[in-house]
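Model the following, please.
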Amino acid sequence: MNSRLRTALLTVAAALHGACANVPVTAPEDLSIRTNMVSPRYSSINASVLREDGGFDHTFAASLDKQVDTLTRLESRYTYRLDDDETLRIGDTVSTSGMWGTAVRYGGLQFGTYFEPRRDIVISDRLATSGTAVLPSAADALFASVRRDQTLFARQALSVDGALSIPGPNTVSFVARDAFGRSDTFTAPIIENIRLVEPGCNDFSLGLGKVRRDYAVKSNDYGPMFANATVTCGGPFGLTIEGHGEYLADEVTAFGIGVARRLGALGTASVAIASSRAEAGSGSLTRIGFDHENSLFNFKVRSLKQSRAFRDLGDVATEHPIMSRDLASVGVKISENSSLALAYATQVTWDDERINLISLSQRTNIGHASLSMTAGHSLEDNFGSSVFISYKRPFAPPPRRADSDIDEVELAP
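You can find the predicted model right below:
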């Protein structure tokens, strides 16, 4: 397709966005159009038809980049709410990952009462990935900022652009970039909260389909058969018990159980164990965690150990997987207007590649403004230390931009 037609398609998308944003229309109130990143080179458009019992979503991208197709389908999904709790999705979606598993994009069926990905999972419809569409975590971004190879980011043809910042307790901000130069900014928790549920087994998600491959590069590239299940129950003695399993045809099968319990004012503890079978053999994983939070102090820690043969969906093809990964976050409220945050992360792979990171940040509110300072250090020989200082002050309400990065328009009579 020639460049003139490419330009015309982008112009039509931008014109449609501008028309919807500025011209009164009469249309069914359950129809919405959203444009994302309207620019001369890239734009994604989402059309949604919503009903009381569900709706249909279709998202595609238009690009002037000759390395990719002019029009690329990103996601198509139909959602139907069976009752107040249970929901059925047909089409493209993201799998649940439980306490220890891996989230992936896939196309097929998803049924359950709880589909929300962990908040530390990095999800973007802007960024293209290579191979199986495994979604990395914020902790993966920490290590990718130091070592650009042998990480989940690298295997997905992603990179962390520039240095990370720690804007607050258990929070990391970074810019991720794909192989085509497109970027997206993320602010996510380094460590996800331990999730507790009420008594009963009313919290579950079941998925079956085929994994996405080369997301945002090809429209309809699907890989082998995929299945996953996460069932979380509230048990006796205040226990939360979770079972999670993952299956990718001819590559890996993994299953594990997690248990969590609140220990009064002391905090919340959790432990998970899992086993896997893949071409590398049978392996095992152990993960423990502890959270404590009060009005002045919060502390989170996670420690993961796995055998050399353990594999999940994110490292099936890895020759030297992770042997151990430890994460810790501490937040202290110094005063009403000042807080201090400390983050520590260390990872060792089975070929003895070690990464150690530590970051300290302080944030102070000064009237309507805020002053932040972040100092980071890596024990890697080729990385070193970094210091960032930022000052933010709003002078006036920001003007509305006609070509904002994210605009959502409801078409109503």
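
Going by C-alpha atoms from here, please, whenever you check contacts or count neighbours.
OK.

what about the strand or helix carrying residue 159, distance to the chain center?
For residue 159, the host element (DSSP states H and E) is strand 158-160. With Cα atoms, centre = their mean, to the nearest Å as the basis, strand 158-160 stands 14 Å off its chain's centre.

and if you look at stretch 30-38?
Centroid displacement of stretch 30-38 relative to its chain, using Cα atoms, centre = their mean, is 22 Å.

what packs against the strand holding residue 159?
The contact analysis (3 or more Cα pairs under 8 Å, 6 or more residues apart in numbering; DSSP states H and E) places strand 158-160 against helix 138-144, strand 171-178.

Please report how far residue 294 lies from residue 300.
As judged by Cα to Cα, to the nearest Å, residue 294 and residue 300 stand 12 Å apart.

more neighbours, those two?
Comparing residue 294 with residue 300 by other Cα atoms under 10 Å, the one with more neighbours is residue 300, at 25 against 12.

That one and residue 288 touch, don't they?
No: counting by Cα atoms under 8 Å, residue 300 stays clear of residue 288, with 11.0 Å between them.

Which helix runs longest in the chain?
Ranked by residue count, the top helix of the chain under DSSP state H comes out as helix 3-22.

structure for this one too, so we can compare:
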Amino acid sequence: MELRRHKTLRWTIPLAKAFLMQSMWISVSYAVELTDIVSANIADTELAKLDLNNYNASNVDDLDLYLDVTLNGASAGLSHFNYREGQLWANASTLQELGFILPPGISDPVQLHSLTGIKINYDPRRQTVSIIAPLSMLNLATTVLNTNSSKRPQPTASPGILLNYNLYGTQAEHNATSLSAYTELRAFNALGVLSSTALTTENRLTDNTGNGNDWQGRTVRLDTSWSTSFTDRMITVRAGDMLTSALSWTRSTRLGGLQIGTNFDLQPYRTTTPLPSFFGSATLPSAVDLYVNGLKQYSGEVPAGPFEINTAPSFSGAGTAQLVLTDALGQNTTLNFSLYDAHRLLQSGLADWSVELGVVRENYGITSFDYGNDIAASGTWRYGVNNHFSAEAHAEVTNGLSNAGVGGTWLLGSAGGIVFASLAGSENQGQNGTQYSANYSWNNNRFNIGLNTLGTHGDYRDVATQYGTAPANRSEQISTGYSTQSLGNFGLSYNKVAYSQQETTQFASVYWAKSVGQRLSLNFNYNQDLNNSANNSASLGASLSLDRN
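The predicted structure is shown next:
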């Protein structure tokens, strides 16, 4: 063969074609630059004489490669590399596209082995490269796993009618016999639900000889209302008799009128409380198992990089969680968390509200139709500011009276318990008053404690006061309890309540409860009136679940 020298002549040789000519398979073609050895008139038959079976990439000084990249166990597609001096090189832009965070001032191109902590496995026959890099060198997206089901079943409405009933009878001293029946008649279709409840009572007194008065009975209508719901928005509209929405520091009022507000019961599968988040990172694709108080809550897989698991726990109060990672090499890593689940908080960005307008219902359960003359309005709002704080507010107004207040619930760290506080004020025909309340609670699967106080200053009034008693001047409660596996549950509480122009009430109580087997449960309760021992009481009860439904 006659060889003539040229400055530089680039000749692209598809090696797949050449290897097929030599009965050898390779998956990716090379672009090979041959200098000073290529003849302009070389024939295909001469090319076939090249000994490609003995080809070794390390013998080539400068080789452009397009390799199938696997980065920390995840496929990253094809990327451009350069092979020279027995090492892989890549442009800084290529590495940044793969997700690498390069130090400032690094020279371009970059020798891969010069990066600290990196592991490279280059396979020239398969034209693949596997790279394992520390997570601190990579800019990987956080994988968020939400274990809650996002399925929303579509509600269906078939027209129908039903009757609910509850029958109750007593035989008291002096041979007094009483029978009562609570009934609800309900009709429903696609337009909504119409419901009406009533209470029927029958009473009779007899003497020792069995003679007595005739039965005396009456029926009283309780509540009648029509409601319709919007499932996707979790909103219910109700017209008729209703109870105004209330917070822990406000009182409900029975109205006849219109109500619109949030109804979380329309989506019972949705969790409204903040979801505990468990954070971690995996260098390689890994299996992850989440345990809360020793019980498995979630099992799945995560790719390489940081991840976050949001899950609805099956417990309340303080607890511990373990996150177990098992990577592709079988290595285990355990992460421990302290957490506190608070059902009183709302998820960040979630709102709960209600608005009512109507007239106050009077003599409920005594007369069927007795409503006040003054219009009353009420509004309640709760909002999850973040997963550690929820704000709330309440306002109500009627003729000559206005009342408003705000409150908030705080989660103290990951296992510090819950603190709540509120402050409200009222103005009633020139008389002003304020009400304050505070609460702290903490519990785990064994121990619980609760402290609560509420008090008023001045002439504090709300809408319910216009038709009944005023709120307590002062109320205090302290409670604690402990659970054991063998002896059951024990509890102790102290309560103090003071109303205007009434004697302060103070009493303490203890209780015990235990389950015996799967069908029998026992309970004991003792109340001590600290002002009058004649009001002390004790009770012992047993509950037995019958077999065969």
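
about what we covered before: after the longest helix of the first structure, next one along is what?
Counting by DSSP H and E, the next helix or strand C-terminal to helix 3-22 of the first structure is strand 31-36.

which residue numbers in the second structure go with that following strand?
Alignment of strand 31-36 of the first structure against the second structure: residues 161-166, by TM-score structural alignment.

Over to stretch 93-107 of the first structure?
So stretch 93-107 of the first structure sits over residues 242-256 in the second structure, by TM-score structural alignment.

Any buried residues in the matching stretch, and which?
Using 16 or more other Cα atoms under 10 Å as the test for burial, stretch 242-256 of the second structure gives 242, 243, 244, 245, 246, 249, 250, 253, 254, 255, 256.

helix/strand/coil for the fifth one?
Judged by DSSP: H, G, I helix; E, B strand; the rest coil, the three-state class of residue 246 of the second structure is coil.

In this structure it contacts residue 254, no?
No: contact criterion Cα under 8 Å: residue 246 of the second structure and residue 254 do not qualify, at 11.4 Å.

how many neighbours does whatever residue of the second structure lines up with residue 274 of the first structure have?
The equivalent of residue 274 of the first structure in the second structure is residue 424 (alignment by TM-score structural alignment). For residue 424 of the second structure, the tally of surrounding residues (other Cα under 10 Å) stands at 21.

Give me the distance between the nearest residue to residue 412 of the second structure once chain neighbours are set aside and residue 323 of the second structure.
The shortest distance from residue 412 of the second structure to any non-neighbouring residue, by Cα to Cα, 6 or more residues apart in numbering, is to residue 418 (6.1 Å). Separation of residue 418 of the second structure from residue 323 of the second structure (Cα to Cα) stands at 25 Å.

on average, how far is the helix or strand that contains residue 275 of the first structure from the matching bit in the second structure?
According to DSSP H and E, residue 275 of the first structure maps onto strand 268-278. On superposition with the second structure, the mean distance recorded for strand 268-278 of the first structure (mean Cα distance after the TM-score superposition for the first structure) is 0.7 Å.

And that strand, what does it pack against?
Using 3+ Cα pairs under 8 Å, 6+ apart, strand 268-278 of the first structure sits against strand 252-262, strand 281-293.

ok and the first one relative to strand 281-293, angle-wise?
So the one you mean is strand 252-262 of the first structure. Between strand 252-262 of the first structure and strand 281-293, the angle comes out at 20 degrees (axes from the mean of the first three to the mean of the last three Cα atoms, to 10 degrees).

by contact count, what packs against strand 252-262 of the first structure?
For strand 252-262 of the first structure, the elements it packs on are strand 239-248, strand 268-278, judged by 3+ Cα pairs under 8 Å, 6+ apart.

quick one on the thing from earlier: out of everything not next to it in sequence, what's closest to the match of residue 274 of the first structure?
residue 405 (3.7 Å).

and the one you found, how many residues sit next to it?
20.
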